[in-house]
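Undergrad: What follows is a predicted protein model with its sequence.
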Amino acid sequence: MRIKKSVIWIFGVLIGVLILFTAAVITFGSTVHSDLKGNIQQKLGAFMDKKADANQFNGVVLVAKDGKVLFEKGYGFANSEEGVPNQIDTEFRIASLTKSFTAVSILQLENQGKLKTSDPISKYIANFPNGDKITIHDLLTHSSGVADHLKLTDTTQPITMAAFIDLMRKQKLEFSPGSEYKYSNTGYMILADIIETVSGESYGDYYQDHIFKPAGMYHTYLRKAETKKFALGYENMRKITERDDESQLAGYGDIISTVHDLLKYNNAIQNDKLLSTLQVEKMETGYIDSASWGIFKYGYGWNVADNFISFGRPLIEHNGSLPGYKSDLADFVKDRVTVIVLSNNHGTWNTGELSRELASICLGKRFWFYQKYF
């Protein structure tokens, strides 16, 4: 009888500990933003103001619902030395958000019957090592195995597309195409060359004619010299000296834009103005794991999720990072909640964490501590 009572007592203690632990996790391991007052816009503003003060956020944030702006605000300085503030129309380097523009271009050309994502790149680039084994799909999904050109050239110097391709012809594959995921800026630069070969235009002109203009993006450029209200880059608010020549970022990191233009771009995609519904689905399908445990999968120019990291809602997201700059665009495609973050203060902060927590306020979802690490 004593043994049974002891077992019951131990079991009761364990249940009590479990309840306390669960309560602690819910209380301290997540945020429901119940302290925020007012309507959605006021809640977003209060949260972002506090976040900016705590994390020294410097940049512009936009949150939209159904393609229309809910909240937008600039923080800090576009030029700290001269006291020029970041405003809604400030222009930033968007870094790797550029990749989705390249993916859109490829899918447009496929729709025109000028290429197929299943094509080997040998069809468009002669004498490329293992070009008959590498497909356009492999390049789009970072599974091509091509070497990193940034380790093979002086990135501070200009490079022509022809010289870049010649450089890559001398390299060996790092792994068998399609066998694994390895994030590759180089793959998207090769895609830019294919766009030029197939379209007969420079990839920059192609963007301008087939994406920027149709989407109404009149403050989006490929070169800093064209910008009107450019934000200087900082590292923890210390001015940085830009090193990489813009030609070294072709097809994967050389676009400069604003939050409003990026919202127009995202709206044009989701409203089938740039691609057909089937092509959008193809772009937003996850083909290969791009994060631990398959939390994110990579589509064409986007990370894709539909699990706990995205509150159980379909999400496309991509961030960008260059010296002095960070960016993020997250779109909960079924809910049409869009968050765009452009910053000219690089640091250790996580753009995805900020975007998804802002989205959690709109979605009325609890933001858990583990969501900030992806």
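TA: That came through fine.
Undergrad: use CA for all of it now, contacts and neighbours both
TA: Fine.
Undergrad: ok, the residue positioned nearest the centre of the chain to P158 distance?
TA: By C-alpha atoms, centre = their mean, the chain has its centre lying nearest to H318, at 1.5 Å. Separation of H318 from P158 (C-alpha to C-alpha, to the nearest Å): 27 Å.
Undergrad: same question, E196
TA: For E196, the distance to P158 - C-alpha to C-alpha - is 18 Å.
Undergrad: One more: L322?
TA: According to C-alpha to C-alpha, L322 stands 17 Å off from P158.
Undergrad: same thing with K170?
TA: With distances taken as C-alpha to C-alpha, K170 is found 19 Å from P158.
Undergrad: can you check K43 too?
TA: Between K43 and P158 the computed distance is 46 Å (C-alpha to C-alpha).
Undergrad: More neighbours: those two, which one.
TA: K43 (20 against 13; other C-alpha atoms under 10 Å).
Undergrad: The more buried one reaches K37, doesn't it?
TA: Yes: look at K43 against K37 with C-alpha atoms under 8 Å: they come within range, at 5.9 Å.
Undergrad: and the residue nearest to the centre of the chain, what is it in contact with?
TA: 96-97, 301-303, 328-330 (C-alpha atoms under 8 Å, 6 or more residues apart in numbering).
Undergrad: So it, which state does it fall into?
TA: Assigned state for H318: strand (three-state reduction, DSSP: H, G, I helix; E, B strand; the rest coil).
Undergrad: Put this next to the first one:
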Amino acid sequence: MSRQAQDISQGIRRLESHTAQIMEESNARGIAVGVVDRTGRILYEKYFGLRDAEKGLPINRDTIFGMASVTKSFTALSIMQMQRDGILSVEDAVTRYIPEFTNKNQKENVRLWHLMSHSGGYFPLPRIVVDQTAREMGIADSLEEELIFREDFAEEGIRRVAGRLDAQTHFTGKPGQRMSYCNDGFGLLSDIVRRHSGCGSFSAYLEEHIFKPLGMERSNISFIRNTLDENAATLYTLEDGVWRADRDYENDAFVLHGGGALKSTLGDMMKYAAMYLNEGKSADGTQVIDRDSIEEMCRPRQIVKPGIYYGYGLEMSQMEDMVMVEHGGSLPGVSSNLCFCPQKGIGVIVLCNTMDVPVYSIGTMALRLYCGLSLEVSRPEHTPRSWTEEERRELAGTYCSGEGDQFVITDDGNGGLSMEINKKPVDLKAVYPWQGMVRKKYSDVYLTAFRDESGRVFAARYGSRIFPKV
């Protein structure tokens, strides 16, 4: 056995031990991991746990999982295809394509690229979901008349989402100024695809322009089809301290589908990852998108946190002297991660049927392994500093997200700041002026304050979302 093969073999043992540890810590029921190169050759494929723990059913390459926010790269890719085809430009104002969206309270136009990079200026909003909207309309999902194809359902969804965005009167900043994760923005983008692509629905567009060319035969954005699919994963969700197992793929799903409705398999998603590595071509040479559009999607445009940037439906970070491009997803019963390294031509998919599992840590370790790097991610050690009196005064307060989360910062009276997130205390360290960090087991989360011209803190980004101060 060669030295390289020995290193891979040893690394695989560590990767699988790491995966087992994460499964135990997170009570994860099933995880699928795949590594692929730019030719579509599968370098590693492994299934941990079960797709249905109660029935003892295994996972295989065709098992359906929810993708959640990994969907966003498909939405951005769709927009880039339409730009290539001359249907639109990412520089266009959103109002040009969605008349229900009036942009009435912002001084500058929100453009398509702003939504693609989460920089439309919107604070997080309560989720408008599929099942509640359908109930209020008096309709139901069925195989004969699926919600994803119903024009009346799409029109009601866009009316609700666009109207709510227009109702905001306070913003994170000017369009394009700051990144704050916005599922509604990707919902608008998928409705632009529905209305202006000529396909009649976002689902039909994905099928015709992405799934078929890549041979992704088990991928879709349906709800009921996957609930009824015998090889779809059971979804495991922790609510109020109690685990629930079901196949309710509508649970907490957005009414507009571009933010998180995709369902797919390990086999299909490895084909998708290989397309990015192959500069827009499928394994058989079919041109899905041009090289320039791939580069545009993977160009850093907005800072998420130190060292992490957002492009169009994808995140970028430095991985030694290479780049890691990735996106994760989380919904009830869903934890997912896509990551790839363009320089080495390696892509990784990690899919899980349990909520809140740090699968990105598994994906990053697998990517580093097959790129020939140390498996351990170096995390920054900041020079110790203290909060200034002004920082303590201005940062103290309550910050609430429309998505239901909140954090509270208080002056501890000893020159420091204490922080609680959803009533749970965390250790907030000062790292830079107006910026703190919470060190978690597998990642660091940064808090960054935003101030108005008078110096008052009006909001703070924690993680990928900007919370208004109340």
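TA: Cool, got the structure. Bear in mind the structure is a predicted one, so any value in this text is a computation, not a measurement.
Undergrad: Could I get the TM-score for this pair?
TA: Put the two chains on top of each other and the TM-score (TM-score structural alignment, normalised by the length of structure 1) is 0.82; 332 aligned residues with a C-alpha RMSD of 2.4 Å.
Undergrad: just to revisit the earlier point, in ChimeraX, how would I select the buried members of the contacts of H318 of structure 1?
TA: To isolate the buried members of the contacts of H318 of structure 1 in ChimeraX, using 16 or more other C-alpha atoms under 10 Å:
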select :96,97,301,302,303,328,329,330
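Undergrad: closest to G16 of structure 1 among the contacts of H318 of structure 1?
TA: The closest of the contacts of H318 of structure 1 to G16 of structure 1 turns out to be A330 (C-alpha to C-alpha; 39.9 Å).
Undergrad: pretty sure the closest one belongs to a strand, no?
TA: Yes: note on A330 of structure 1: a strand contains this position according to three-state DSSP.
Undergrad: That one matches what in structure 2?
TA: Using TM-score structural alignment, the partner of A330 of structure 1 in structure 2 is C339.
Undergrad: Quick check: the gap between the nearest residue to its match once chain neighbours are set aside and L188 of structure 2.
TA: Excluding the flanking residues, the one nearest C339 of structure 2 by C-alpha to C-alpha, 6 or more residues apart in numbering is E326, at 4.0 Å. Note on E326 of structure 2: its distance to L188 of structure 2, by C-alpha to C-alpha, is 22 Å.
Undergrad: before we move on, what about F467 of structure 2?
TA: Separation of F467 of structure 2 from L188 of structure 2 (C-alpha to C-alpha): 22 Å.
Undergrad: again, but for R178 of structure 2
TA: Going from R178 of structure 2 to L188 of structure 2 by C-alpha to C-alpha gives 19 Å.
Undergrad: more neighbours, the two?
TA: Taking neighbours as other C-alpha under 10 Å, R178 of structure 2 and L188 compare with L188 leading, 26 against 23.
Undergrad: The more buried one: what's it in contact with?
TA: Residues near L188 of structure 2 by C-alpha under 8 Å, 6+ apart: 98, 158, 161-162, 256, 258.
Undergrad: if you set the cut-off to 10 Å instead, what comes out?
TA: Residues in contact with L188 of structure 2 (C-alpha atoms under 10 Å, 6 or more residues apart in numbering) are 94, 97-98, 101, 112, 115-116, 157-158, 161-162, 194, 256-259.
Undergrad: same check, this time on A64 of structure 1
TA: 70-72, 263, 331, 336-340, 359, 362.
Undergrad: Dump those residues into JSON lines; add secondary structure, neighbour count and distance to N185 of structure 1 as well.
TA: Below are the contacts of A64 of structure 1 laid out as JSON lines (DSSP: H, G, I helix; E, B strand; the rest coil; neighbours: other C-alpha atoms under 10 Å; distance: C-alpha to C-alpha, whole Å):
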{"residue": "L70", "secondary structure": "strand", "neighbour count": "19", "distance to N185 of structure 1": "33"}
{"residue": "F71", "secondary structure": "strand", "neighbour count": "18", "distance to N185 of structure 1": "32"}
{"residue": "E72", "secondary structure": "strand", "neighbour count": "21", "distance to N185 of structure 1": "30"}
{"residue": "L263", "secondary structure": "helix", "neighbour count": "24", "distance to N185 of structure 1": "24"}
{"residue": "D331", "secondary structure": "strand", "neighbour count": "27", "distance to N185 of structure 1": "22"}
{"residue": "R336", "secondary structure": "coil", "neighbour count": "16", "distance to N185 of structure 1": "29"}
{"residue": "V337", "secondary structure": "strand", "neighbour count": "23", "distance to N185 of structure 1": "28"}
{"residue": "T338", "secondary structure": "strand", "neighbour count": "30", "distance to N185 of structure 1": "25"}
{"residue": "V339", "secondary structure": "strand", "neighbour count": "29", "distance to N185 of structure 1": "24"}
{"residue": "I340", "secondary structure": "strand", "neighbour count": "27", "distance to N185 of structure 1": "22"}
{"residue": "A359", "secondary structure": "helix", "neighbour count": "25", "distance to N185 of structure 1": "28"}
{"residue": "C362", "secondary structure": "helix", "neighbour count": "21", "distance to N185 of structure 1": "33"}
